[in-house]
Structure formats: structure tokens, C-alpha cells
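> Provided below are the primary sequence and the corresponding predicted coordinates.
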Amino acid sequence: MNKKFDYKKNSNKSKKFAGDFKEFVSNIENPTQVTIDKISAKDKGESFSVFGLIDKVVQTGGPTIFYITDGTGTLALKAFEGAGVRSYPHIDVGDAVKASIKIEEYQDELEGEVAKLWKLQDKDKKEFLDGLEKIERDRAKVTPIPFLVDSPILEKLKERMVIAATAVRLAIIQNRPIVVRHHNDTDGYSSGYALERAILPLIEKQHASVKAAWEFFTRAPCDAPMYEIDDSIRDTAKSLSNEAKFSNKMPLVLIVDTGSGEEDLLGILQGKVHGEDFIVVDHHRFEEDVVSEHTIANINPFLVGEDGAAYSAGMLCTELARFINPDPNLNITQIPAMAGLSDRVDNPEAIKKYLEIAHTKGYTKEMLGEIATVIDFVSSRLRFMEAREYVEVLFGEPMKKQKALVDLLAPYIRGLEKKGLEMAKSARKLEKFGKLTLQTISIEETFHRGFWPRPGLMVGILHDYAKEKEKLSNLVTVGILADAMTIRATDEADFSVQELIKYLNKELPEAFVEGGGHKNAGSIRFMPSKKEKVLDLFKKFVGK
């Protein structure tokens, strides 16, 4: 992890300068000078002068649109010399300018109609950029607020959260797009949504535009529990296209509820080749930390000597979101309890405190469980869609609509789970290895394609049934597919997904086993042709 965020690396600067900036300003007759953040709808029809850095230039079939930023906000300036004619062709992205403008409104958004545009030179430009840098740095600065719960784990992660929050705030101020990639389950969605609720208001304020939230922010689920090269290439391709078409910058990418393992590294490095930067927020175990040196910040309890099973990503991201945007009205404080419960976090004290917070928002433990069930189900249907408005309803915007949706879908989903459990019970196999019971089920031979619950959840339901109803305390449950296995284990089984992967790669390297997760819950992938040999070795592993 970089211990200090490098502001200058992420800023536009000019190396040449000359002249007296103050004299330049005073010698030009102009309207009242203001900063962009002081301009509002009540100023429509008024004339001002503004200084700014050209962040983007868009040539329309009519006027030329210059997007400028002065550190306090962003404003579109419209200059017209003829239909489709490039106005002020000597002024381009990266130039510092002074503009005399009249405030107008277009499609419900404020813009400046250009009367005159001057390009700052040499020392004038340097003085402006130095001032811009200070304004941006001051605005990006994070003043940590108390965590929602007292926790030594969170305290150990605080410095990393401050660095990450500062980088996110700076990206917003510098009009840099932000991409949030999250795992496709309740904890992953909780992580991504908490960050979304914190970031979007800041983007809208920066651009004085609701539409900017769609241009400068994307949240997208990953189907696999890792940032695969496929996801990375899609993110990069879309960003390069936006850079070419709209002069957008390459994004800051936040990978949450995944991103810590060696399997995530290639995707991160691929994005960095094209100018993307990365922040990781995760709680999964990794064999070796190969990611931190390639990120602005890597937030994971394992990196500070703690267990990731004590904090889910949704819990961590909600606390990070509050550092990014301390507004108490974000409507996210009920999320940690739901995320922790859905991910079976082993931290009773923190869960109890988060539940107390959720209760003040009108959420019971039972209701949070029902919401989590619906989120898991809906996420399997949305797949790679962002579905921002639908996800807002899932998380309580508005709460009345959320309750109606959950009341409708939860009984239907519970019925599917009950049916799935009966099918699984009829098809499972139980084997004894000393005191340990191995429960296996062939997923593809038992359930049709697209069946709900999906394999990982179905294995969990079957595992819970055997543990709670049949009192099998020393238990490992495995869902077997053609090229993968999903695994759940009790503490008494003394099982480790990571140790299993090491063992399989040592005994059967030609199967090319990979995977990850927590100690007692995870998944592995392997060559389909080696399935039977992998299963045989799995049984030897649990029988040791």
C-alpha cells in the first residue's frame, strides 16, 4: 500500500510560466470574479468572470463546449462561432483560462455562455495551477469520524481507509470517473451500494448536475469471486472508448469483496497499463500479498494481523463510505448488520452493535435476513447489469417500496429454497472418515441449469440442514460440478480451503487447481478431465 497518496501524480500541470498573475487579473476589465461553487440558479442571466482548467472539450453540431474546473466545481462553457465550427481552436484540454461568461440554463443544468475566453500563459498559469492544487488537496482531505462501532480491527485499518477515502474524493474533484466492482452476492452488493450512496452526491455537487452521476460513476457486479481478466478488459475497453469519444480520464477502480488474491493481480496490472488506479476492500484470505504494491490502498483485516471472518466487505465499505462522505443522511447505517449476517461473520459483539443501529432505522434482524435473501436472488437474475434504480429499492430507497418487494418475493424464494433442499437431500451422499462426515452432492445431476438456489447457496443450505437438524458437528459439505467444487465446513472439521488447494496442486499439479475464500468456506476450479482424481484426493485430504 502506498503510504502517501501522490497528489501531483494525479494532477495536470504546466512547467513553463512567466508574468504577474495578479497584475494580469487587475488589468483586464471584466465582470465580477467568482468561483464556480458560488454560481447557482438564482444567478441565471448574470455575468461573471471565472478562472479554470480546461478539463474536456466537446465539439457539437452547434457550439463548442469547454468544461472547466477551478477546484471548487465544474462548469460547462458554451462558445459559438458557427454551426459545428471549433471556437477558440488554440485552447484545449490542460490549458488554464479566464472566461467572461453569462449564466444560462440548458436542459435544467447551468452553463456559462462565453463572451470572451483568454488562455493563461507561463507564470499566470503556474500561479493558477498552484492555487488549484491547494484547493483540491484541501477539499479532498479526510477528517476521520468515529466508526459506527468500537473495534480494534477498524482502528488498525483506519489509516488505510483515510488514504482510500482521500483518493476517492480527489478523483471526484478532478472529474475522474470511478468504477466500483463487487462480488455478486448480498455482501458484495452491500459493499458496492454503500460506496455508491456516498460517492454519487459528491459527483452531483462537483458538476452541479444529476446527469453527471451517470457519466462519472459505474457500479458493476463480478460473477466470479475475483477480479477476472475478463472484467478488467471490459472496464478498460469502456474507459478507453469514453476517453476517445468524450475526453474522459481513465478511472479510479474500487474492487470490493474480492481483489486480494494472486488471481486478481493480472486484472489489476492490465488496468494499470492503461492508466487506471486501484483500491481494494476485501476480507478474504490470501496466500501472499501480491496486490498492495499495485494499489493506492488495500483494506483487508488479514493485512493488519486480523481475521477477515470478523468483518465482511459490506461492513468495511460502509465505514469507508462514511469517511468519503460524512453526511449522516446517506441511509447506509443498516447495511453492516445485513452484510455481516448474510456473510456469517464471526464477530458477535460487532454484529450486536450494528443490529442496534439497524433497529433505530426500523429494521429487525428477521427483516434484514429477508432483504438479504431477496438481494441474493435478484443478483442472480441481474447478472452483469448495474440496475441502479432497482438496487436502490432493494436497499430501502424508499423503504415502503422495499418492504412491499420483500414481502412479495421472500416467500417465493423461501419456497424455492425448500424445494431445493428436498432435492439435495434425496441426491446427497454421506461418507464417514473417522469422526468427520463428508457430505457430497453432484450439482449438475441434481438441479437443472439456472435453478435457484445457485450452487454456492444450495451447498450452504444443505450444510446448515445437516449441521443443525441432523446434529453433524464435524462436517464438510461439497457441491461438485464438472470443473469446480463449492465447499462448506464446520469449525470442528479443522478444514482449510487454502491448505486443500496447496495439497491438490502438490499431489495433482496437472489439474491446475485454483480458488479461494475463507478457511471454512470457498470454492476451487480445476481441469474438467481431472474431476474424479481431484475428488479422490479431496477425500484423502479430509481423511488425514
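Noted; the coordinates are in hand.

> alpha carbons only for contacts and neighbour counts from here, please
Fine.

> How about residues contacting stretch 231-238?
Here stretch 231-238 makes contact (Cα atoms under 8 Å, 6 or more residues apart in numbering) with 222, 267-268, 270-271, 274.

> Oops, could you answer that again for stretch 516-525 instead?
With Cα under 8 Å, 6+ apart as the criterion, stretch 516-525 contacts 284-286, 308-309, 483-491, 495-498, 501, 513-515.

> switch the cut-off to 6 Å
Defining contact as Cα atoms under 6 Å, 6 or more residues apart in numbering, one finds that stretch 516-525 is touched by 284-285, 483-489, 496-497, 513-515.

> could you dump those residues to JSON lines with neighbour count and secondary structure?
Formatted as JSON lines, those follow (neighbours: other Cα atoms under 10 Å; DSSP: H, G, I helix; E, B strand; the rest coil):
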{"residue": "284", "neighbour count": "25", "secondary structure": "coil"}
{"residue": "285", "neighbour count": "23", "secondary structure": "coil"}
{"residue": "483", "neighbour count": "16", "secondary structure": "coil"}
{"residue": "484", "neighbour count": "19", "secondary structure": "strand"}
{"residue": "485", "neighbour count": "26", "secondary structure": "strand"}
{"residue": "486", "neighbour count": "23", "secondary structure": "strand"}
{"residue": "487", "neighbour count": "25", "secondary structure": "strand"}
{"residue": "488", "neighbour count": "26", "secondary structure": "strand"}
{"residue": "489", "neighbour count": "26", "secondary structure": "strand"}
{"residue": "496", "neighbour count": "19", "secondary structure": "coil"}
{"residue": "497", "neighbour count": "22", "secondary structure": "helix"}
{"residue": "513", "neighbour count": "22", "secondary structure": "coil"}
{"residue": "514", "neighbour count": "18", "secondary structure": "strand"}
{"residue": "515", "neighbour count": "21", "secondary structure": "strand"}
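
> hold the first one in mind and look at this next one:
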Amino acid sequence: MGSCIICGTDVGGGRVCDSHQEDVVFDFRGDSPDDLVPSRFYRGVVDGYAEFGVFVDLAPGVTGLLHRSELDRRLDSLSWEPGDDVFVQVKGVRDNGNVDLGWSIRQADREFRGVLVQESSGEHLPDEEPSDDGDDEAEETTDETTDEETADEGGAEPEESTDEATAEAEEEDRGDDAVEGEAPAGDNVVESDADPDPSGETMSGEVEPTDEAEDNAESAEADEAKPVASDGDDEADAAAEAEPEAESDSDAEPERVSITTLEDAVGESVRIEGEVVGVRQTGGPTVFEVSDETGAVDVAAFVEPGVRAHPAVEVGDAVRVDGEVESHRGDVQVESEALVLLDGEGAEAVRRRIAEALTDEARPEGLQPLAGDETVAELADGLLDAAEAVRRAILESRPIVVRHPATADGYVAGAAVERAVLPLIRDEHAKSDAEYHYFTRRPLDEPVYGMDAATNDATRMLQDRDRHDEKLPLFLLVGAGSTTESADGIDLLSVYGVDAVVVDAAVADPETRDAVDTLVSPELSDIGGDETLSTGALVASLASAINDEARADLRHLPAVSYWADAPERYVDLARDAGYDAERVAELREAVALEAYYQSYQDKRELIADLLFSDGGDLAAHVSEQFREKLETEVETADANVVTEAVDGVEFALLDTDGYTHRYDFPPTPLLLDDLHRRRADGEAFATVGVGTDELYVRTTADVSVRDVAERAAELAPNADVTTAGVREGKIEFLSGERDAVEDAVVAAVAEAF
């Protein structure tokens, strides 16, 4: 029977009662997540960051995820570094072994009422040894009795056995080797200073004896015991002659294997060559992500727990790794035995192989526009360049950041790229969570890539570079970034040499065409008649060029991206894919509603369920909410519209501050779009929504919002009138000049007709 270390209550085989489980922090020394006890607090070591949370090692081979939703602060405000000791609460263990962690406000031993060590066999205080039952206990008792008898008989303490002394000497020698880490002469080799634990980490700071060292010790003892052969001993001579040949076989250089074959080589010793594309320090080993021309894999190198192995090796270096392939947390990993930092011809050969493979794999064979869209076909060269940039980033293990407006069209475009890219990332990287590390989708509140968004992106990418040794990402801006309002944001990225790809169905401003690395945007002459290309339709064809295997999943997306009057070819394509007009409308409305809430979040899984996996119930349910909310707001707004005619143009004017819910669905642009569609009558009609310091313009004619803003600035010179967003018809001004600006904009729109 045990007693609770807090209150002394009898608790059976444990050391803490149920009522004090959360008052104690545990050092976990088990080897299975199933041994963890939900609601308990555990000491852990930060393994690394992801977009969605922090990975924390609770023991070698046992890692949990502290999701960002469990934090009491923003994820990017955490001061934790990989290797730091932290305290977390176990929320639960899933059937697949994943451990869900919770936040702990207590981050020191002294803040808990007690500390216990949890072994697989039980619990004990840190200064106690775990008690074993059965033969081990009997053996320990026998050993103690023998020692006492020896002491009594000889009048002195028993001396250490020869085997124990030899083991201690060998361990001391291994400790010295671990510190010095000498490499064989003639090679630029960075040796792993101790054989890593198969899990990639060790239980403590001590370096465990390796199998190789034990084999060598046994071999040395055997050699000492072997009698010296006489000159006439033919068998001994034959054995001696055979020894050089055996030694020669063992020294043979192993052949290099490609990373893509490692899944079939678990348990085998291999040699790989590639480029270091990432380095992260865990509480145990240092993990290098190495990429060759076929894929990428983690390489674990161990010196001491939490100590950086091979500090001379950095991202971008060419290396050769000899090690054993292991399965680590369900992922393939190489446990390094030796790491060679290549230079000269060796490094050049590695980089040449990777470059040739990139050139062969990155460029798509061609573009087949969805539904045979001729406008998209006119942009084939640019779309192929954009697809190549994305595919090259995947092959180079560079993160991809997609920026798109938080609208139905923007979300459809972003989801199309996501659907195409994620399978390629999974194929390229052995880690099961690679898709979260190498692909991020960040919606924009407005279709402008301004300084606020660019500053956020620059901060994140520099933190990831400095804290996690990640490469600078590729930015893919879809439906944003092609106007002069985005120039400052794109310039900030260019200062750091970051590549930006802009894909926009609207005509780009001339200034943007020179500032962006790769830009896909129609010329004015490319769009015929009164039919407008949507960004979702354009990007869906881009996504099919990035990954042709995703093409079947993308066929309905172009129709979903149009709010009204979708081209018949895309309507037919969606119908062929199993999405009739009603189903397409439900998807569009559901995505529009979800795009508004938590607009800065990608909602990856939810959007994927809506667009690709939902049988109909989810989209139908969400779209019903959309219609109810929109109808209520439109009725209120419509009842408060003021109409007037100016120079033959009919105007519908709405005070958006007074007659809309600014912080509830629908957003003002979406509300005005619907109101304009319902009220527009004839070719000379305009809807203007006026707020405190911003207004939106909707017209039935092709009126330039930028021209309207320039003319209004002349008519209201004290209002500082500027164009804030061409794509959404947004104009900003000084709030004190609101009435003057409203009159000026109405006059400017009438002149434009």
C-alpha cells in the first residue's frame, strides 16, 4: 500500500490520491503514450513549433501537441525555444497514440506541491529507486546478503568486480570520445559522438554503451584468451591469411541510396547524400532535414540531451550521412552514425543532381485549361511559370505561403492550390506533419497585400529562419497583389530576396508587372465581351498544372467561384462532376459565410470538408444560415436606401454606419453587392455605401474606381480622397469631410457614365 505524498491518504499502488492529481508534476519515464494519465501535469521538453501549435517531448518516443487553441496567449508570443523544459497537462491520448496537451500556468517545480517520477511499473519520489518484484528483488537481497557476509568475514567492504570496473572505464572512455568527437584523418567528417537511441533521443544525459562497443570489448577479451599458434599450425596460418580479406570487405564504401527508397529499408544501414534544408534542436538529438533529388528525410544526430550536434553544419550545406533507418513516431528517420560535410567536387555533384532533378520535375508538361477556357489558355505561359515556381519550392523544401482575399472567390482559389500542393508535399517529405510545416494559407481581410499583411509575413518568416533554420518561403498571392495599393507590401518582401508569384483574374496595374517576379494577369484585350474571368476559375487551372492528379477534384470549383452569371462551360463542367446549380450555390454561400468568421484563419479542414468531402448536409446547413443572415440585413438596408438621379444616372445611397451591422455578417462589400443586384435597373445605375471614412461604389457600367477617386479629390480637395481597393470599389477619405466626399463621388460617377 502506498500513501499520498500530499495528504498521506492510502492510495494502493500509487503515490498521490485522486483529489491531488493536479497538484503534482510528473517526470514521465515510460515508453508508451498509453501509460500517460489524463489531467496530470508533466514535465516536457520543447521539440519544435508548427503553424498550429508546439510539439513537446514527454519522454523519448513520446511526444504530444500543445495546440494553439490551448494557449493563453498568441503562439508567436511564446518565448519557448526548442530544448527548453516546460510543464504541460495531458488532456488525453487518442487511439492512434497522438497525445493532446493543455496549457499549464505553472512553469516551475516550486509551483507544484510535489514531484513524482512515473515509470511504466509505477510511481516513486525522485530520490527513490523504483521497486521491482519477483526475481529481481530476490537477486538484490541475495547480493546484499553476500556483500554483508563478505564484509563480516574479511573485515572490509567488498571490492568492485573486475567486470564492473571495466564497464566503468569503458564508459569513461566513451564520455571522453563524446566530448572530443575526433574524425578519421583525411576526411572532413563530423562524427556522431554517440550512437543515438533508436527513438532518436535518450532517457538522460548519460551516454549509453553501444552494441558496437560491447562487441569490441568481447572481441578484445577473446583475442587475449586465444593461444599463440606455432609455425607448424596450418589452420592458424590459413586464418591469419584470411583476416586481411575480411578487413578489406568491411572497409568497402557503401553505395549511396536515394531518400525515396528509405521506407523499404527500415532497420538497415544506408548512405545518403543531399543538402541540409532544415535544422532543429530537440530535447534529445539534433535533427537535420536532408533533401536529395528524390525527397527529404530527418537525420537524428546525438551528442548529449538538448546539445547541438555538428554546429558547423548549416542549412544549405551538402552532406553525406551514414546511418541506420528507423521508424520514429510513425515517420522514417535516419539515425546518424557519421556525417560528412562535403565540399569541392563532392558538394558540386550533390547540388548538380538536385538542380537537374528540379529542372526536370518542376516544369509541368503543359497547361490544359479547365472547360477549355480560351481566356485562360491565353495566359498559359504565365501559368506554367507560376506552376513551376510552386513545384520547385516543394522540391527545394521551401515553405509556401498562399495569400488570398477572405471572400468566396478567394477561398475557392486558395483551396484549389491547397488541394494540388498538399499531396506533393506528402510525397516529398517523410514526416507525416510536413504539410503543416511547408504549406500555409493566410486569408486577407481585403484584396490588397498591404504593409500590415507584409509586415506580419516578414516577421514570421524571419522568426522561422532564425529559430528553426527554415528557408525563406515562396509567396503566392491569388486575387491580391496586382494593384499599386500592394506595391509597398511586395517591396518589403523583395528587400529579403523573397520570391513572390501573383495570380489575378483582373487586369494588373502596369507598375505591378515590373515589381513582381512572376505575374499572371490578363491584358485588357484578353477579356472579351462583358464576361469576366474569376480568380477561382483561373487558379483552378493553375492548380491542375501544379498537380494533374488533383484535376478531377477541381472541376466544380470555377462555377462555385462566380457569385452570379457563371459561364455556361463552367456550369456544365460542375454538373459533369456531380454538382448541379443548387449544390453549387450552397457551396458558394457556405464558403462565403465561413470566410467571414475568423477571417484571418485558413480553416483548412472545414473548407476542405465543404468543397471536397461533404455529402451535402454541412453545406446545406451553413448556406441556410447565410441566406437568413443576408436576407435580414438586406431588408434593413433596403428600407433605408435614399435614391436620387444625377445627370441621367440613378443612384441608391446607403448610410452603412447607420443601417448595417458593421461587425456581424454580412460584411459591407457583400451586402452592397447583393443590394446592387436587386436594385440595378437599366444601364445607368449606381449603388454607393457611405461610412465614417470609407465608401464603396457599385455601377452597372465599366467605371474606373481610381478615376472616380481622382475626380472626387479635385471636387473635395480637403478630404484626402484616395483609392483603398480597386477590386472592391473602396475609397477612403477624412471623416470630417464625409458629406463633401459623398457629393463629390456621386458627381464623379455621373461624369464617368
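Yep, that arrived. Only a predicted model underlies this, so the values are computations on that prediction, with no experimental measurement involved.

> just checking, which of the contacts of stretch 231-238 of the first structure belong to strands?
residue 222 (DSSP state E).

> top of the contacts of stretch 231-238 of the first structure by neighbour count?
Within the contacts of stretch 231-238 of the first structure, neighbour counts (other Cα atoms under 10 Å) peak at residue 268, which reaches 26 neighbours.

> what's the burial count for residue 674 of the second structure?
When neighbours are counted by other Cα under 10 Å, residue 674 of the second structure comes out with 14.

> same question, residue 53 of the second structure
A count of neighbours around residue 53 of the second structure, defined by other Cα under 10 Å, yields 17.

> quick one: what's aligned to it in the first structure?
In the first structure, no residue is paired with residue 53 of the second structure, using TM-score structural alignment.

> circling back: out of the contacts of stretch 231-238 of the first structure, which is nearest to residue 354 of the first structure?
residue 222 (26.7 Å; Cα to Cα).

> Check the alignment and tell me where that closest one lands in the second structure.
Per TM-score structural alignment, residue 222 of the first structure is aligned with residue 444.

> what does residue 115 of the first structure give?
By TM-score structural alignment, residue 115 of the first structure lines up with residue 337.

> what about that match, how many residues close to it?
Neighbours of residue 337 of the second structure (other Cα under 10 Å): 21.

> Could I get the buried residue list for whichever strand or helix holds it?
When elements are assigned from DSSP states H and E, residue 337 of the second structure belongs to strand 331-341. Residues of strand 331-341 of the second structure classed as buried: 332-341 (neighbour count, 16 or more other Cα atoms under 10 Å).

> any idea of the angle the helix or strand immediately after it in the chain forms with strand 331-341?
Once the chain leaves strand 331-341 of the second structure, the next helix or strand it forms, by DSSP H and E, is helix 344-362. Between helix 344-362 of the second structure and strand 331-341, the angle comes out at 140 degrees (axes from the mean of the first three to the mean of the last three Cα atoms, to 10 degrees).

> any idea whether the closest residue to the match of residue 115 of the first structure other than its chain neighbours is helix, strand or coil?
Of all residues not flanking residue 337 of the second structure in the chain, residue 323 sits nearest, at 4.8 Å (Cα to Cα, 6 or more residues apart in numbering). Assigned with DSSP: H, G, I helix; E, B strand; the rest coil, residue 323 of the second structure falls in the strand class.

> hang on, isn't residue 323 of the second structure packed against residue 335?
Yes - with contact defined as Cα atoms under 6 Å, residue 323 of the second structure and residue 335 form a contacting pair (5.3 Å).
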